[in-house]
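here is my input, please return the structure:
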Amino acid sequence: MGSANEELDGKHGVQSLEVGMSILRAMATGRRSMMLKEIAEAAGMPPSKAHRYLVSLIRSGLVEQDRLTSRYDLGPFALNLGLVALDRIDRIRLGLLAITDLRDETNETVALTVWSDAGPVVVRWERPRRPITVNVVTGTHLSLLRSAGGRVFAAWLPERQTEALLRRELETGRAPAGVATLEDARALLAQVRESGVVVLSGDYFARGVEAAAAPVFNFKNEITMAIAIVGVEGSMDLSMDGETIAALRRTAAALSRRLGATLDSLAMDADIQ
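Take a look at the predicted model:
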């Protein structure tokens, strides 16, 4: 009997939750803070009923009330839900658009990298319109210290997420020349954070390849992706004051802002007018 009742409840849903959602939808479409009477009218219910739900919504953080004006608005948890949804749904799509535009601007191979349980992984790349290019295989896992995208993640992720992989690269001899200890790696990554971008030529994990990469940050001001420009060694201008690096900085900074990043002191913003 209890099982049948549970199944029936599951099919019908929770009516009180649906009523609460109608209040949130009314507030979201209002596009400004609202008085109780306005919310009740928009949600199609008496003010007394709307008030009871608003009390619970305030307790949950989905709604907040200005004590001076008595107006209600969406609360911090509602904002966080919206930003998390934006981060999960839009970041890859926006990243793909960004690397396509950067490919068109620079006529170089451009790759988009995200973090996985096994480290940085290439999720998409765009080929330039030139006869000799570097092919980047989607799904490739990158070295933390000998790839541009890998260094970006190693520099901006918390060390607790990268230390095991860093130690493995150091112990297996896959670290670049001059980096023999974890302290050496930390010093290298500090330089990356100071410059805001990675330029790697001559010691890339793939022979005859050079690359530059920049971090992309989300609404929490945490690294969420890396954008890399990859080419045949000696074929690109990777000087810090050159047009290629400037375009990379602009693209990464613009995408970070689209994802809600608010850091004002990012080194990658230095060349943006």
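
please count neighbours and contacts with C-alpha atoms only from this point.
Will do.

all strands of the protein, in order?
63-65, 72-74, 109-116, 119-126, 198-200, 209-217, 223-232 (DSSP state E).

now E210: closest residue in space that isn't a chain neighbour?
Among residues not flanking E210 along the chain, S201 sits closest, at 4.5 Å (CA to CA, 6 or more residues apart in numbering).

and of the strands of the chain, who's closest to E38?
When the strands of the chain are compared by CA to CA, strand 72-74 sits nearest E38, at 9.9 Å.

quick one on the thing from earlier: mean neighbour count and distance to A28 added to the strands of the chain, as TSV?
Converted to TSV, the strands of the chain look like this (neighbours: other CA atoms under 10 Å; distance: least, CA to CA, whole Å):
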stretch	mean neighbour count	distance to A28
strand 63-65	21	11
strand 72-74	21	7
strand 109-116	24	32
strand 119-126	21	34
strand 198-200	23	41
strand 209-217	26	26
strand 223-232	25	27
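
Proceed likewise with the subsequent sequence, for comparison:
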Amino acid sequence: MVDAGVPVALKELSAATGLTPAQVHGYLTSFRRVGLASQHSETSRYELGSYALRLGLTRLNTVPCYANAGTWLFDFSSRLDLMAMLTIFTPKGPTAINVVHAQERRIDVNIRLGTQFSTVETATGRMFMAFDSSDAAKGRGEAELHAQGAAASETVPGLEGNLRTALADARESRVLVVNGALVPGIVEIATPIFDEDGQLAAVATFLGHEDDLDEARLDSIKRAITADDTAASDRHVPDVPLGPGQWFDTGFEPMDAAPDVTGKGVQSIETAARLLQAFVYLGRPATLKELAASVGITPALAHAYLVSLKALGLVTQDTHYRLGPFAMELGLAYLRNFDPMAVVRDWLPKLSERIGHTVLLSIWGAFGPTVISVTETARAVHMNTKVGSVYSVTGTATGRAFAAFMPHDMTRTFQQAGLPKLFTERCVGVPQPFGPEERDKIRRLGFATVPRSLRPRNNAIAAPIFDLLGQVFAVVTIIGDTQHLSVEDDSPAAGIMVEETRALSHELGYIAPHAPIPG
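The predicted model follows:
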């Protein structure tokens, strides 16, 4: 399924694995039961399940080099106000494993986790060619050059010459700038990141529009990158409110098992999957004793399973056990066909039906909280909102949810007093005081409302949806008349909102913080 990259039929899996269809079906039954595979209800084809994503993210979060680089990337992106991404080299080529959007100078580039890049044409790919001595990186570059030669042989000598010059410059300066390779007018600034052994671990790439990157600013950015030690392990961790607080601090969660999966599976597969689940739950490298206790089997039996998982690349071992590189590959393969916005949009009518109120979906746009979807119910409310409406950050429940859970640097401009009249007249809601106490309360409750004086007819409750990086993906808001929608701290509707947005964040890949397993 990883190699195919698209949903596949049972017969295709049988032919690819050399197993009989009956054998493959037995394995798939167990994979579906533990959430590692899913089956399309209309086509009956199989694809990776959502737990593949959780394994990949756990691998990403528990490898120190990746975790430290992710922290540095966020911090540096904020300082430079540039979009940034972290990429690693996978069997599919350079692949994004972390993406951070610029705070103010946002650019319209469709890059997300799992996006793959050309090895030859992009700054990101060329940095791998410059510093990655593996046969995989070299072979990928040669294959791309061969493919271009087949399409237009007269351009290859010039391309090879330019490439040699670019790689030599990259090795000397450790910064490589390419304009227009990804999208016309978008500049890439790539730099290598090395692990503790001095081997290339990843490439950090910063993206900006050419209109914002004149020669002086480019030189300043390159100096800042080269002056900063990207291999440091003690980087400053920015004080940003990533993650939804206490409502998400839950106990041992089951895998995303399909409840309708019946039939005989393979018990050993399901036991091995529970061991993999323990890594997700712990969120850190673990000992044999911890893993065995979490699954409820003997250490000897756990060791036998771990030997097989190590052979598959799903687990590695040093002083502790941790998820291996193939776990990352599973997560990235899942992401290539994953559309989080489609998941959210499919969920909105179900929430509206369950809660009985109008539901809005908002994202953070260029002018702040922007409504992109309105789902109404039979219990209509009179409101000054439509798709495209922009909400006040401090004067609406929606805006306050963004302000409480997003980094302050991204929302502070819209919270300041004295905003231009033209701007405030176009926003829904009247700006109000919003300080640390209000923010802390919203984070503690998991939802936001507005002061009583601002809601003469309607009440509103807003809660964030978090993505797989722990950042705010969108905010969901329910609106109802004051008679039918309570906004008190113990509001039943608020409890449902928190429950539903929590479940949806989980489906999008958000991994909640957990306490260690006792013993």
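
next, the TM-score between them, please.
The TM-score (TM-score structural alignment, normalised by the length of the first structure) is 0.63; 212 aligned residues with a CA RMSD of 3.9 Å.

thinking again about what came up before, format the strands of the first structure as TSV; extra columns: distance to R91 of the first structure.
TSV is the format used below for those (distance: least, CA to CA, whole Å):
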stretch	distance to R91 of the first structure
strand 63-65	26
strand 72-74	24
strand 109-116	10
strand 119-126	12
strand 198-200	22
strand 209-217	10
strand 223-232	8
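
would you mind finding the match for E438 of the second structure in the first structure?
Aligned counterpart of E438 of the second structure in the first structure: L188 (TM-score structural alignment).

count of neighbours near its match?
17 (other CA atoms under 10 Å).

distance of it from E194 of the first structure?
Separation of L188 of the first structure from E194 of the first structure (CA to CA, to the nearest Å): 10 Å.

equivalent analysis for D66 of the first structure, please.
Taking CA to CA, one finds D66 of the first structure at 41 Å from E194 of the first structure.

what do you get for G61 of the first structure?
Computed as CA to CA, the G61 of the first structure to E194 of the first structure distance reads 37 Å.

neighbour count winner among the two?
Per other CA under 10 Å, whichever of G61 of the first structure and E194 has more neighbours is G61, with 15 against 12.

I'd say the more buried one and N80 touch.
No. Using CA atoms under 8 Å, G61 of the first structure is not in contact with N80; the gap is 9.9 Å.

what segments of the first structure are helices?
Assigned by DSSP state H, the first structure shows helices spanning 2-12, 15-30, 36-43, 47-60, 76-106, 148-156, 159-171, 182-195, 243-258.

right, so those helices: which one is the most enclosed?
Mean neighbours per residue, mean count of other CA atoms under 10 Å, is largest over these for helix 148-156, with a mean of 28.

quick one: that one aligns where in the second structure?
Aligned by TM-score structural alignment, helix 148-156 of the first structure falls on residues 397-405 of the second structure.

once aligned to the first structure, how far is that stretch on average?
Taken over the aligned residues, the distance from stretch 397-405 of the second structure to the first structure averages 0.7 Å (mean CA distance after the TM-score superposition for the first structure).

so who does A98 of the first structure touch?
A98 of the first structure is in contact with 251, 255, counting by CA atoms under 8 Å, 6 or more residues apart in numbering.

that one matches what in the second structure?
Aligned by TM-score structural alignment, A98 of the first structure pairs with W347 of the second structure.

any idea how far that match is from I465 of the second structure?
12 Å.

V387 of the second structure too?
On the measure of CA to CA, V387 of the second structure and I465 of the second structure end up 19 Å apart.
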